[in-house]
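Trainee: Prediction below, plus the sequence it came from.
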Amino acid sequence: MEFGLFTVFDNYKNYKATFERTPEQLLHEVLEQTVVADGLGYNAAWFAEHHFSEYGILTTPQTFLAIAAERTENIRLGTAIVTLPFKNPIQVAEDYALLDVLSNGRLNLGLGSGYLPHEFAGFNVEGKDKALRFNDSLAVIEKAWKGEKFSHHGDYYQFTDIKLEVIPKQKEVPIWIGTLSNNGANFVGKMGYNISGVPYVACNSIAELKDIIDSYKDTYRKAGHNEKKVKVPLALHTYVAETTEEAIAIAKPHLDLYLDTRMYGKSAKYQDLRDREQVLIGSPEDVIAMLKRYQDAGCDHIMMLMNFGGLPHEKVLKSMELIAKEVMPAFNKSAEKELLVEVDQGV
């Protein structure tokens, strides 16, 4: 199991006078959290892109990630997600190729077709053909990153005899496509890409999630792709304290605020997510037990959404440190034990 941070950048500074925090303050807090995560051994930091709403104030992840890359050394830097229908695919290919070079090959690229009506309206883009536009855009990016002169004449994008001078440092940039619907996941599996997502938006239980992941992997394998390349990162709201009671008391009001103001998602409260086993809020022992259930369901990278709903920066850092100290080692030991068993058996 790998451990990452995930930030949506929700900043409801005027919501019911709950808290006051400027966009500038939040951006600098997340940068500090990323630096701390790098020092604590987290595998990745993921950042959402949104537009025209306090639900998510980070509009250009590539700019933010470039600063994070300069301040960190090992942590991988990811998008969750870049909404392709809103952008020129050549600009996406150029920007994120440069980011991969500047970060010394640490880019995790999460892509999606978008789901918020007000964002499509803001960009004056029709949502009805977003999947087709997404596929055409992704095809352009893949061609551009080969570093050769190419042409592309699709239904939405046309380019003739162009070539990028800067291509990604990684031979193969890992790409995730945001979906946890059964049909969407299977379609991505046929394409040979990884999936990622937020379970509570798409599923009602861990069992339902497992069925979707199993079907995706089966489709991926039957399409002739190498299943060893599959990595499924899932995002769960997370807060860890010394006791279950303390964690709930601190995190619940902030999670309820986030859920109350989430746009166009499932209507839910903390109790709903708790009952569906879709939060990681509790003691280290609580969270370890829940993570093992997600691991059994096929999740191998947990995107911990820890700075939700105005949760104070110092409490986020405290939770991050406790996770690194008490939760992450439980999975490192498990991996070491499996390796020893393989060695003993001569595998």
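Mentor: Ah, there it is.
Trainee: rest of the way, CA atoms for contacts and neighbours
Mentor: Fine.
Trainee: Now do the strands in the stretch 201-347 of the chain.
Mentor: Applying DSSP state E, counting those that start in this stretch to the stretch 201-347 of the chain gives strands spanning 233-240, 279-282, 301-305.
Trainee: which other residues reach the first one?
Mentor: So that's strand 233-240. The contact list for strand 233-240 (Cα atoms under 8 Å, 6 or more residues apart in numbering) reads 6, 195-199, 247, 251, 255, 278-284, 287, 299-306, 308, 316, 319-320, 322-323.
Trainee: redo that, cut-off 6 Å
Mentor: Contact with strand 233-240 is made by 196-198, 247, 279-283, 301-306, 319, as judged by Cα atoms under 6 Å, 6 or more residues apart in numbering.
Trainee: now L99: how far from D300?
Mentor: 25 Å (Cα to Cα, to the nearest Å).
Trainee: quick one: which of the two has more around it?
Mentor: Neighbours were counted for L99 and for D300 using other Cα atoms under 10 Å; L99 has more, 24 against 19.
Trainee: Just give the closest residue to the more buried one, not the sequence neighbours.
Mentor: A66 (6.1 Å; Cα to Cα, 6 or more residues apart in numbering).
Trainee: Same question for N182.
Mentor: N182 sits nearest to I212 (Cα to Cα, 6+ apart), 5.4 Å away.
Trainee: do the same with E242
Mentor: S283 (5.4 Å).
Trainee: List the contacts of the one you found.
Mentor: Taking Cα under 6 Å, 6+ apart, one finds 240-244 in contact with S283.
Trainee: Show me which of those residues is closest to P85.
Mentor: V240 (36.9 Å; Cα to Cα).
Trainee: Against A44, how distant is the closest one?
Mentor: Taken as Cα to Cα, the span from V240 to A44 is 18 Å.
Trainee: Repeat that for A202.
Mentor: Taking Cα to Cα as the measure, A202 and A44 are separated by 23 Å.
Trainee: what about versus this one:
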Amino acid sequence: MDVGVFLGSQYSADEDISVAVQDLIEQTRLIRDTGYDAIWLGQHFLSHPAQYLQTTPLLSRLSAEAGDMNVGTNLLLLPMLNPVDVAEQYATLDVITGGKLILGVGLGYRAEEFAAMQLDKKDRVGRLVEGVEILKRLWTEDNVSYQGKHFTLDNVSIAPKPLQNRPQIWFGATADKAIERAALQADAWIATSMTEWGEMKRQVDLYHQTRADAGLAKEVRFAKCVELFVGDDKESALREAEPFIGAKYKAYYSWGMGDNVPGESGAGISDFGELTKNRFIVGGVDDVIEDCLYHRDVLGVTDLIVRLNFPGMPRELVRRNIERFASEVIPQVR
């Protein structure tokens, strides 16, 4: 099981954003030097009054510090973007990283983002599917023509091409239909951190069965996002993590992120300890090891994407979380 770090890039309105960028650079160096396999960045628009650093330029800067790690997007909001621009930008980034790019894409869920882009949210599935097809073709073919509902191309090519034959495209998916789409059209599925693990097991089975029914290879990568905090013990870990993870999830739920989560999304749970159960990994070292092994051995996760920094979390606490997980947990679960 590979272990990568999702680097949160959202900050409060009163934080010095130039200091925040330097912190992310230093975190990337620490993640590299302590033996992780990848770094990942997400994307949102219109997060005001919060400050959200945009994915493409930030990932380019952090790639300079990533060493041999993979770099990935988790997730790029492809339906809001032009696939020709994405193909060109991320072909360049693949060259910059020495062929270590993974492009994670998702539908997006915030109506205000689509409205500001002059797009109908109802078109997001079609724009995702067409966009992915265009990316694959532009990266691997010359003289591409395409006629779809949302995009039209007439005999176009991009240069440079990616250093890889084609970067892998992973789909973020929460609802069953989206997971079926990921099984059939993506190189891997990235699962959300909100879904309870019991419900997740059912969806993992759906993912693999959908591929089997389509005659696709049984061996496929499966990534899972996890909010994670390592403390001295369960009680102290919950106490230390709550002001940061708890606040972040209040924001997520207010944005509507839990609307498509099967089963209990956690939106109505006020007690932080209850919210974390079978959803996040928060505890002492032994607790964290046990839960990571569940992800590896029961859910079949091949790529664990852990979030170790959260808005407002002090720098020294972030660093401790990164170092402790790397030294005391990763050797037991990889």
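Mentor: Sure thing, it's come through. Keep in mind that what you see is a predicted model, and the values were worked out from it rather than measured.
Trainee: Need the TM-score between these chains.
Mentor: The TM-score (TM-score structural alignment, normalised by the length of structure 2) is 0.91; 321 aligned residues with a Cα RMSD of 1.7 Å.
Trainee: sec struct for the alignment partner in structure 2 of the residue nearest to L99 of structure 1, please.
Mentor: The alignment partner of A66 of structure 1 in structure 2, by TM-score structural alignment, is S60. Counting by DSSP: H, G, I helix; E, B strand; the rest coil, the backbone at S60 of structure 2 sits in helix.
Trainee: How about the one 5 residues further on?
Mentor: Going by three-state DSSP, the secondary structure assigned to E65 of structure 2 is coil.
Trainee: How about it, nearest residue that isn't a chain neighbour?
Mentor: Closest to E65 of structure 2 by Cα to Cα, 6+ apart is R29, at 5.8 Å.
Trainee: what's the answer for L135 of structure 2, then?
Mentor: L135 of structure 2 sits nearest to A87 (Cα to Cα, 6+ apart), 5.5 Å away.
Trainee: which element is the alignment partner in structure 1 of the one you found on?
Mentor: Correspondence of A87 of structure 2 to structure 1, assessed by TM-score structural alignment: A93. Taking DSSP states H and E as the definition, A93 of structure 1 sits inside helix 89-102.
Trainee: what's in contact with that helix?
Mentor: So helix 89-102 of structure 1 is contacted by 106-107, 137, 141, 167-169 (Cα under 6 Å, 6+ apart).
Trainee: so how much does it differ from structure 2 once superposed?
Mentor: Taken against structure 2, helix 89-102 of structure 1 registers an average deviation of 0.4 Å after superposition, with mean Cα distance after the TM-score superposition for structure 1.
Trainee: Buried residues, that helix. List them.
Mentor: 89-90, 92-102 (16 or more other Cα atoms under 10 Å).
Trainee: same thing with stretch 52-72 of structure 2?
Mentor: For stretch 52-72 of structure 2, a neighbour-count test (16+ other Cα under 10 Å) marks 52-53, 55-56, 59-60, 62-63, 65-67, 69-72 as buried.
Trainee: before we move on, what about stretch 100-118 of structure 2?
Mentor: Within stretch 100-118 of structure 2, the residues that count as buried by 16+ other Cα under 10 Å are 100-109, 113-114.
Trainee: again with stretch 182-192 of structure 1
Mentor: 182, 185-190, 192.
Trainee: Helix, strand or coil: sort out the residue most central in space within structure 2 for me.
Mentor: Nearest to the mean C-alpha position of structure 2, by Cα atoms, centre = their mean, lies N74 at 2.6 Å. Put simply, N74 of structure 2 is strand when judged by three-state DSSP.
Trainee: quick one: what's aligned to I323 of structure 1 in structure 2?
Mentor: So, by TM-score structural alignment, I323 of structure 1 is matched to F325.
Trainee: residues contacting that match?
Mentor: For F325 of structure 2, no residue meets the contact criterion (Cα under 6 Å, 6+ apart).
Trainee: what's the spacing between it and D33 of structure 2?
Mentor: Noted for F325 of structure 2: a distance of 13 Å to D33 of structure 2, by Cα to Cα.
Trainee: repeat for P57 of structure 2
Mentor: As defined by Cα to Cα, P57 of structure 2 lies at a distance of 23 Å from D33 of structure 2.
Trainee: now swap in L62 of structure 2 and tell me
Mentor: For L62 of structure 2, the distance to D33 of structure 2 - Cα to Cα - is 14 Å.
Trainee: And the helices in the stretch 201-347 of structure 1, which stretches?
Mentor: Remark: helices assigned in the stretch 201-347 of structure 1 by DSSP state H, counting those that start in this stretch are 206-222, 244-261, 270-275, 284-296, 313-322, 328-344.
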